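Colleague: sequence? don't have it. structure:
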């Protein structure tokens, strides 16, 4: 299908100021492809930029197209593209690194200081009709994998990276703090990696109910009136044979949740910090240090998309139940409000750009 003459895009101009703007259709560079966008999921970071205008040091200072969880169809290839052709449906890994620095050469390109990452200021995202991207960061989909599933490879890749960083393997006992989309895909990834006992916590009973349906072995409802020690004990009691988790994946970013992660994990275990919360938090660091609980950071992912795609295409991981709401590109404002409020039990809100 030939591109139309306009490129409707969801552009963030400032706090709570998102506008639908007709932009020019970009031309792909030699190593790029032009994509007709299909499905784009709304991430918590998209909502945060809309409502707060920043995440940590990333500040929206100029108009920026939102969206980075995406799948689309190739409509034009750059002159030197060899891995894709017109008509291919692809999942889009949103971060394109410099390929030259020590982090890129060492395989940890998620730490590249010169990475282009969709919808992270100042880089435009792909919540639009047409978008260009580096061809080698686009992954061709098997015929049976949908563009919605392609969009969900982005959060699933976060879960894969977190699970790898945590060292989850066959027989791991895993605590996941936070039953939002990232917590749920981390649960799916951990199960696929061999975890045999998974407990998930959240402040929302509805989200915990969803987590149980998606495969959690046990859940713990977090109350503001519960002490850290009481919650840690509740986690232990909920797990098989009342054994502490040896791995915790913290996905909320909340200070209280990070404390719980450190206290609940058994001595010699691992805590990975996935959730993005306050820049500084008060945590029981001496407790963790004297019990040799390892703390590991997680930032995006590297070399995870191929495995995430294999997980989905093989049927080992089913991400489709995460999608609770669907909107068109013209309904983006309503879609973001649904994602922001969690109305109707929203987990993952998907926008169809076609």
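Modeller: On my side now, so go ahead. Bear in mind the structure is a predicted one, so any value in this text is a computation, not a measurement.

Colleague: for the rest of this, base every contact and every neighbour count on C-alpha atoms.
Modeller: Fine.

Colleague: next up, the contacts around the residue lying closest to residue 71 once chain neighbours are set aside.
Modeller: Residue nearest to residue 71 in three dimensions, not counting chain neighbours: residue 91, with 4.5 Å by CA to CA, 6 or more residues apart in numbering. When contacts are counted by CA atoms under 8 Å, 6 or more residues apart in numbering, residue 91 is found next to 70, 71, 72, 138, 139, 140, 141, 147, 150, 151, 153.

Colleague: next up, a structure to set beside the first:
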């Protein structure tokens, strides 16, 4: 049974929540779209009535109908009915592929904004999967420097170095615990080694963007960040994580923060891509037709196959 925390797949459900397409028909009263418009889908449709929606924090709405989260069918289908409000017109210079990438980009944008990544401040990105790689590119575009990215898989680290040449890759050692790996990562930012004068913490990164949700990685990020810094957990993990170093967080006044999806990010995301601030095209390593969706799923579930971002397209009538 699939799940993300309390979101459990309890029956048949079409997956998919990163999508772009063309409008075929509009319902009565729709004035913002017309057939033929190219759109990117923001996959959640919040209730718009609860106090969170009224405050503008619609990403926290508990009554949201989110594509691909049971019982609401997702976007891996030929036709999808979706509220016009959450269909964003694509600029002429963006492809459908780029439109689909707006969803993971939105996750990262929400995390980076909440974490306060800024010019000339060091960042560690934990995890060189799709979200981690987008976080790497976005942190670089935000002016963060230096940036270290971590992963267990050397091929993904090599991809990250090719994707953003200024990044410093660090392969997590399975033979070291979280604190020992953190000490090695800190050395990449400058002076370290316990001199006692506080300099080793001064050179430590201000921000950690944790993009795996794995307990050991979160703990490594906590020990890596400087005192008074921020660890932003973007990745999703187990419902309960027990071994977080609570007193280290407390004594160092480290902000351990989290996000849930995104809000008001599609316009800014489209501006980033259409304006050339970010170029994420290289992340799409494989493309499959809709009829081979299962093959695409099998490929992306096996890290050893070298995929980064796998997209599924429907080429009916040459629309894509």
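Modeller: Perfect, thanks for sending it. Bear in mind the structure is a predicted one, so any value in this text is a computation, not a measurement.

Colleague: on that earlier part again, to which residue of the second structure is the residue nearest to residue 71 of the first structure aligned?
Modeller: Taking TM-score structural alignment, the alignment pairs residue 91 of the first structure with residue 40 from the second structure.

Colleague: and its match, that one's in a strand?
Modeller: Yes. Counting by DSSP: H, G, I helix; E, B strand; the rest coil, residue 40 of the second structure is found in a strand.

Colleague: what is the nearest of the contacts of residue 91 of the first structure to residue 216 of the first structure?
Modeller: residue 153 (20.2 Å; CA to CA).

Colleague: how about the helices in the stretch 51-200 of the second structure?
Modeller: Ranges of helices in the stretch 51-200 of the second structure, per DSSP state H, counting those that start in this stretch, are 51-54, 96-115, 130-141, 154-163, 178-187, 199-202.

Colleague: export the ones you listed to a markdown table and tack on distance to residue 236 of the second structure and mean neighbour count?
Modeller: Shown next, in a markdown table, are these (distance: least, CA to CA, whole Å; neighbours: other CA atoms under 10 Å):
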| stretch | distance to residue 236 of the second structure | mean neighbour count |
| --- | --- | --- |
| helix 51-54 | 22 | 14 |
| helix 96-115 | 11 | 22 |
| helix 130-141 | 11 | 24 |
| helix 154-163 | 19 | 18 |
| helix 178-187 | 19 | 20 |
| helix 199-202 | 28 | 18 |
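
Colleague: format the ones you listed as JSON lines; extra columns: distance to residue 122 of the second structure.
Modeller: Shown next, in JSON lines, are the helices of the stretch 51-200 of the second structure (distance: least, CA to CA, whole Å):
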{"stretch": "helix 51-54", "distance to residue 122 of the second structure": "33"}
{"stretch": "helix 96-115", "distance to residue 122 of the second structure": "12"}
{"stretch": "helix 130-141", "distance to residue 122 of the second structure": "9"}
{"stretch": "helix 154-163", "distance to residue 122 of the second structure": "17"}
{"stretch": "helix 178-187", "distance to residue 122 of the second structure": "10"}
{"stretch": "helix 199-202", "distance to residue 122 of the second structure": "11"}
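
Colleague: what does stretch 313-324 of the first structure rub up against?
Modeller: With CA under 8 Å, 6+ apart as the criterion, stretch 313-324 of the first structure contacts 142, 144-145, 148-149, 152, 181, 185, 188-189, 192, 214, 311-312, 345-350.

Colleague: do that again at 7 Å, thanks
Modeller: 145, 149, 152, 188, 192, 311, 312, 346, 347, 348, 349, 350 (CA atoms under 7 Å, 6 or more residues apart in numbering).

Colleague: what of stretch 16-29 of the second structure?
Modeller: Residues outside stretch 16-29 of the second structure that contact it (CA under 7 Å, 6+ apart) are 34-41, 43, 67-68, 74-76, 96, 99-101, 103.

Colleague: can you give me the offset of it from its chain's centre?
Modeller: How far stretch 16-29 of the second structure lies from its chain's middle: 23 Å, per CA atoms, centre = their mean, to the nearest Å.

Colleague: point to the residue nearest the middle of the second structure.
Modeller: residue 131 (3.6 Å; CA atoms, centre = their mean).

Colleague: what lines up with that residue in the first structure?
Modeller: Alignment note (TM-score structural alignment): residue 131 of the second structure maps to residue 182 of the first structure.

Colleague: surely that match and residue 157 touch.
Modeller: No. Residue 182 of the first structure is not in contact with residue 157 according to CA atoms under 7 Å; the separation is 9.6 Å.

Colleague: which part of the first structure lines up with stretch 265-280 of the second structure?
Modeller: The aligned range for stretch 265-280 of the second structure is 304-319, by TM-score structural alignment.

Colleague: which of the residues in that stretch are buried?
Modeller: Within stretch 304-319 of the first structure, the residues scored as buried using 16 or more other CA atoms under 10 Å are 304, 305, 308, 309, 311, 312, 313, 317, 319.

Colleague: again, but for stretch 28-41 of the second structure
Modeller: 33, 37, 38, 39, 40, 41.

Colleague: ok so, going back, turn the contacts of residue 91 of the first structure into a markdown table, including distance to residue 244 of the first structure.
Modeller: Formatted as a markdown table, these follow (distance: CA to CA, whole Å):
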| residue | distance to residue 244 of the first structure |
| --- | --- |
| 70 | 37 |
| 71 | 39 |
| 72 | 43 |
| 138 | 40 |
| 139 | 39 |
| 140 | 41 |
| 141 | 39 |
| 147 | 39 |
| 150 | 35 |
| 151 | 34 |
| 153 | 30 |
